[in-house]
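Colleague: sequence? don't have it. structure:
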């Protein structure tokens, strides 16, 4: 299927995404929240961009192809928190630590690639603010599974692909259940529980809990 990493899985899938009315209200929340978010975070993003450019070489905005709904690739936006060329160092670090899909996914508490400004931005989740643009473009939702890299998603089995039944989110069940401290299986269980038991009320609860998660800083690195 052109434009997709693979055809949407049909086996071992308990649901095929959200119902029409669920999508409608979820999209309304997305557009309204993204517009407000861009307005509120714009001053902080401008200051962050200035700080990033002063501290290190490279663009202030980091872009990467991620897997969206049904595995459709899209370009995700973030404020850069790592040194230039950090992606080239990732696989060597994974091999050195034995990290794979059963371990915490590609997060290191003492990652040498993260800059000082980047650590501050990650601590307060300011680096994610440009993703309000992804939400307005319809590529992401305010709440949903985290958008994963395409090379990781290409290794999913049919059961794991269920997390691609909905749009990825700026925040989600992972962020309010441990963030980067969760291993892959626990993260998957949280996200599938969210998808299979979806409700608009659940989105609002996750949004409220996300504020507490950002303030506490638990699992943010």
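Modeller: The structure has been received and is ready for your questions. Computed from a predicted structure; not experimentally measured.

Colleague: contacts, neighbours, all on C-alpha from now
Modeller: Noted.

Colleague: Quick one: residues contacting residue 86.
Modeller: Residue 86 is in contact with residue 113, counting by Cα atoms under 8 Å, 6 or more residues apart in numbering.

Colleague: Can you show me the helices along the chain?
Modeller: 20-55, 86-97, 116-123, 131-136, 150-153, 184-196, 200-216 (DSSP state H).

Colleague: what's the offset of the third one from the middle of its chain?
Modeller: It stands for helix 116-123. Relative to the chain's own centre, helix 116-123 is displaced by 17 Å; criterion: Cα atoms, centre = their mean, to the nearest Å.

Colleague: okay, pairing it with this:
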């Protein structure tokens, strides 16, 4: 009942309320992005959804428009050169993810779930297949995000995503939700170009 009906109802309600309440913040961020650099306010990127379907994820644009497309940040030779000043702040505070409330309202994503992989991240997609993590709705945040985020190597991230699939429940989603708030306030695991950094420390 929770996985099939209640979870979706909570997602739709919270994403709608969140968009209304945060609309003044949205407006401020839109102005800041437009003032600093040329290009659209929103950034669209092809991602993997439930059952490995495709959808376009929405984010506030944090990079200059000449940045190589469809390439994970950690694979860029020097990620910092592509990130705008406003973008650096948005990424550090995770505010760049706010437009994904639209994805949640549309039914592309859930609030809690494995973060959606890029369409060409074959290594992550293959690892998630081992745990059934490609067969649940991807999320705005999840168990892996509060246990390392950018610092996690792909096999570890996929295993944590699999653990989420096994433990998915209202109580566990609440735990992930409040864990995310703590992680964001502490800026835990945010490393530009840093997939696997935890293992290097």
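Modeller: Perfect, thanks for sending it. From a predicted model like this one, the values you see are computed outputs, not experimental measurements.

Colleague: TM-score of the superposed pair?
Modeller: Overlay of the two chains. TM-score (TM-score structural alignment, normalised by the length of structure 2): 0.86; 189 aligned residues with a Cα RMSD of 2.2 Å.

Colleague: hang on, the earlier thing: most tightly packed of the helices of structure 1?
Modeller: helix 131-136 (a mean of 22; mean count of other Cα atoms under 10 Å).

Colleague: mean shift of it relative to structure 2?
Modeller: Its matched residues in structure 2 lie on average 0.5 Å from helix 131-136 of structure 1 after superposition (mean Cα distance after the TM-score superposition for structure 1).

Colleague: Show where that helix falls in structure 2, residue numbers please.
Modeller: Using TM-score structural alignment, helix 131-136 of structure 1 corresponds to residues 100-105 of structure 2.

Colleague: Compare the helices of structure 1 and give me the one nearest residue 66 of structure 1.
Modeller: helix 150-153 (5.4 Å; Cα to Cα).

Colleague: now for that closest one, which elements pack on it?
Modeller: strand 61-67 (3 or more Cα pairs under 8 Å, 6 or more residues apart in numbering; DSSP states H and E).

Colleague: The strand it packs on vs structure 2, average offset?
Modeller: Mean deviation for strand 61-67 of structure 1: 0.7 Å (mean Cα distance after the TM-score superposition for structure 1).

Colleague: Quick check, residue 200 of structure 1 in contact with residue 23.
Modeller: No - using Cα atoms under 8 Å, residue 200 of structure 1 is not in contact with residue 23, being 9.5 Å away.

Colleague: where's whatever residue of structure 2 lines up with residue 168 of structure 1 relative to residue 48 of structure 2, distance?
Modeller: When structure 2 is aligned by TM-score structural alignment, the residue opposite residue 168 of structure 1 is residue 138. Distance of residue 138 of structure 2 to residue 48 of structure 2, given as Cα to Cα, to the nearest Å: 8 Å.

Colleague: Name the residue in the two with the higher neighbour count.
Modeller: Higher neighbour count among residue 138 of structure 2 and residue 48: residue 138, with 26 against 23, using other Cα atoms under 10 Å.
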